[in-house]
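1. What follows is a predicted protein model with its sequence.
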Amino acid sequence: MTLDPRRDPRGFLRALYDAAVQRALPQAVTAPFLPPPPTKGRTLVLGAGKAGGAMAAAVDALWPADAPLSGLVVTRYGHVPPAYRARPGRIDVVEAAHPVPDEAGRRAAQRIVELARGLSADDLVLCLISGGGSALLSLPAPGLTFEDKQAVNRALLQSGAAIDEMNCVRKHLSAIKGGRLAALCAPARVVTLAISDVPGDDPAVIASGPTVPDATTCADALAILARYGIDVPGAARAGLDSGAFETPKPGDARFAGHEVHLIATPQQSLEAAAALARRHGVAAHVLSDEIEGESREVGKVHAALARAVARRGEPFARPCVILSGGETTVTVRPAAAGTPPGRGGRATEFLLGCAIALHGQPGVHVLAADTDGIDGVEDNAGAVVAPDTLARAAALGLKAGDFLDRHDAYSFFAALDDLVVTGPTYTNVNDFRALLVA
């Protein structure tokens, strides 16, 4: 297939996104990291995340048919691959809510805790961890109610806190995250296969690190709550103040001999997209896979870079595509009285900020989408921006700034028929952004 960025910029950008997703699909990346079955004990598979269903399906297909295999993995509603849903394998896959936990996720986490108990040193635990596991694997610390966990989670999501900050708090209010799952599995050997969705690829941050020791402290969690003005129930504050909610730390003997393998990362996906662009004669530049900050502000910065390339050929020559990843944030401000809450996620808010800052710059086309296929809680992965985006919106009487003010980017791009809808991709290496300067 020949991709022509001049004739079909939208198709070109979508192909880059598809290449990034393909690079991170569990069936394509799992085999090199699987350990051999234990000679004496059993193999138990535990896990959580948006890629959990696909990871379970990959392990089940690759594991020897004559080797015992069982376990439980929890994933987001609608994120079980159709083939595995139609013909379930040896690993039980259940679905729960994301980004705010629900009762199904709590029950799944409780079942995982029960499965982890009573293992021997002869047993092998394969932990399949991917982004989204923080919400999907939700079990309150002793003394907290599930409603407490839900309320803190909602407040964190709306606060503008970075993912490592949110997960620091989540770990310390959990009975299973922050290394506690691996501690429960002792003395069994634990091998973690992780798909990274976080800047820096720190396994302790991915899904709040249920199988790795945690270097953060209760004091760190309290500081984050204070920084963002988040009030927590009295039982949560008491547990943090007293240190009762402290997590297992590096050097804990229960982690001895454990292995962690990153089987897919954001950088690898960006490099796959860049390679595809270069094969079709377009220079590709990967800015970073660790970009954070307010989505709209990150959009403005990307727009400034694209304008410099389009107008002056600096710092890159045209034609080129500029790629970036990471995890931006949206600090949600309350809607005005009588105004319904806006719809949208990080990708579309990035794009709306970018479109406004581009001012219809000729030759610049942009796609931003979440690699799990879901931007926030909507049905789209992201959207696209073209040089005529603002003009088409104005013709419909739509003011881009008004939509941005009320965090309603989804509605803006839906009205223009510019949403990118993929459905669940069964993986998750976080934000994908591509700016084509033709």
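-> Looks like it came in fine.

2. Only C-alpha atoms from now on, for both contacts and neighbour counts.
-> Noted.

3. Which residue ranges of the stretch 151-300 of the chain form strands?
-> Shown for the stretch 151-300 of the chain, the strands assigned by DSSP state E, counting those that start in this stretch span residues 189-195, 259-264, 283-291.

4. Need the three-state assignment for Asn94.
-> Asn isn't right for residue 94; it's Val. Classification of Val94 by DSSP: H, G, I helix; E, B strand; the rest coil places it in strand.

5. and Ala219, how far is that from Ala238?
-> With distances taken as CA to CA, to the nearest Å, Ala219 is found 12 Å from Ala238.

6. still on that earlier bit, so can I have CSV of the strands of the stretch 151-300 of the chain showing distance to Ala434?
-> Formatted as CSV, the strands of the stretch 151-300 of the chain follow (distance: least, CA to CA, whole Å):
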stretch, distance to Ala434
strand 189-195, 21
strand 259-264, 19
strand 283-291, 9
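
7. Below is structure B, check it against A:
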Amino acid sequence: MKTFGYLLLAGCALQAQAKVDANQAARLGQDLTPLGGERAGNASGTIPAWDGGLATPPADYQPGMHHPDPFAGEAPLFVIDGGNLGQYDELLTPGHKALLQAHPDYRLRVFPTHRSAAAPQRIYDATRFNAVNGSLIAGGNGVEGVAAGVPFPIPANGLEAIWNHILRYRGEQIHFTTNQAAVLNNGSYNLLKLERDIYFVYGRDGMTPANLENTLFFYKYRVVAPAKLSGSALVVQETLDQVLSIRKAWRFNRGERRVRRLPMLAYDTLQPDTNGLATADVVDSYNGAPDRYEWQLLGKREMLVPYNSYAVHQRGVPYEQILKPGYVNPDLLRYEQHRVWVVEATLRKGFSHPYAKRRFYLDEDSWQILAVDLYDKEGNLSGMQESHPISYYDVPMFGSTLETIYDFQGERYFVDGLDNNEPMYDFNAPLSPRDFTPQALRREGN
């Protein structure tokens, strides 16, 4: 097996400051993709060139459908399990190795690579603008001079790379219903069904640095099931610079029938109804202020990561078929070889968090975090996160359809995004900021 190691690209060390010069920015859409990935494939041919991604729906797609799998007819190239993982050592994250070693029946099915990530042209245009105008502020806890597109498509450090994930394009608004579950070590779980709305601000059409205020998005959920929790709801107003102005969150408790402002819903605060498995900052693989960690860009490498995960997204798949004791059903997951940026976050002295170190693997074509290795304060690998993405080609937008957090010590895991038996995402829902206030939350609960 060829040793890839970490491949620091020339663009990684171009300049100490965030902005790049016009000559470097001109590479976007040329030898680099519009969002900063390498357009060319790799030397061995296992990674093809990027040709625009899946920017239009296939012929059999109808609005409102669960997205048909454009690669459904493909067979795995090979399968990795605990017996042969040594052959693929350089291509696997420590978290994947640990999961394979812990479960003899677990496996990674590796398929041909398709670079399907795509975004609207206006996002590509905005990214080009951001490359020569954007910069970090407030010690890296905020950004300025950017809007709509990826802020730092040719990153110089780990903070720039993680901001690319936080500010990547995810549509303008979404209404959707999904389920989440904490699967215990005996395989038992209870589903929590949530009806959700997101109104994105940063990536909206027409957004410019001049009219962008300190708001990233608005988020709301309402518990639909089980019946004993139905009606409870949450609203979040997400800020760009959360050190300057912390995110605001309110929760409507069905039992109390009143709205309460949450004093803190960030960092290591445990999310409600996750059985203690999910902190606030693991949503979307990482979110919120980066100020409690030191961020290091380790470079880029080729790895086997979740990608084009349409099989686990298909309509009608029973949730009990997805949620197995110890892990998500590997027969519904897909892995491909892609180039990823590797970013390591180390907890600063004076702060506490269950994860003293995290290693993030970011897709070069979309800036979506695909996997995260989680380490405790003793330096032990304690868990792993995965994001299983698809191209929502009707937008177009590349994002996760299912997120998982594995707790290796407790032999349990948490999964969010189960949508197989729910209506498909509505990316044109009639939403506005007025729908994300404490008053709106009170109406949701009544």
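-> Thanks, I have the structure now. Keep in mind it's a predicted model, so treat the numbers as computed, not measured.

8. care to give me the TM-score?
-> Overlay of the two chains. TM-score (TM-score structural alignment, normalised by the length of the first structure): 0.28; 204 aligned residues with a CA RMSD of 7.2 Å.

9. for the helix or strand where Glu114 of the first structure lies, packing partners?
-> Per DSSP states H and E, Glu114 of the first structure falls inside helix 103-116. Contact analysis of helix 103-116 of the first structure by 3 or more CA pairs under 8 Å, 6 or more residues apart in numbering; DSSP states H and E lists strand 70-76, strand 91-96, helix 133-136, helix 180-185 as its packing neighbours.

10. try 7 Å this time
-> If contacts are counted by 3 or more CA pairs under 7 Å, 6 or more residues apart in numbering; DSSP states H and E, helix 103-116 of the first structure sits against no helix or strand.

11. one step back: of all the strands of the stretch 151-300 of the first structure, which lies closest to Cys320 of the first structure?
-> Cys320 of the first structure lies closest to strand 283-291 among these, at 4.6 Å (CA to CA).

12. List the buried residues for that closest one?
-> Within strand 283-291 of the first structure, the residues that qualify as buried are Ala283, Ala284, His285, Val286, Asp289, Glu290, Ile291, counting by 16 or more other CA atoms under 10 Å.

13. from those, which is closest to Leu262 of the first structure?
-> Nearest to Leu262 of the first structure out of the buried residues of strand 283-291 of the first structure is Asp289 (CA to CA; 14.9 Å).

14. Next up, the contacts around the nearest residue in space to that closest one that is not next to it in sequence.
-> Distance criterion CA to CA, 6 or more residues apart in numbering; nearest residue to Asp289 of the first structure, sequence neighbours excluded, is Gly325 at 4.1 Å. Residues in contact with Gly325 of the first structure (CA atoms under 7 Å, 6 or more residues apart in numbering) are Pro266, Ser288, Asp289, Glu290, Ile291, Asp431, Phe432, Arg433.

15. Just put these in TSV and tack on distance to Cys127 of the first structure.
-> Output for these, formatted as TSV (distance: CA to CA, whole Å):
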residue	distance to Cys127 of the first structure
Pro266	20
Ser288	28
Asp289	25
Glu290	25
Ile291	28
Asp431	24
Phe432	26
Arg433	30
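
16. any idea which of the residues you listed is closest to Arg346 of the first structure?
-> Nearest to Arg346 of the first structure, judged by CA to CA, of the contacts of Gly325 of the first structure is Asp431 at 8.2 Å.

17. Against Asp370 of the first structure, how distant is that closest one?
-> Remark: distance between Asp431 of the first structure and Asp370 of the first structure (CA to CA) = 5 Å.

18. and if you look at Ala306 of the first structure?
-> With the distance defined as CA to CA, Ala306 of the first structure ends up 21 Å from Asp370 of the first structure.

19. Same check on Leu72 of the first structure?
-> For Leu72 of the first structure relative to Asp370 of the first structure (CA to CA), the value is 26 Å.

20. ok, the two, which is more surrounded?
-> Asp370 (28 against 24; other CA atoms under 10 Å).

21. thought the more buried one was touching Ala434?
-> No: counting by CA atoms under 7 Å, Asp370 of the first structure does not reach Ala434; the two are 11.8 Å apart.
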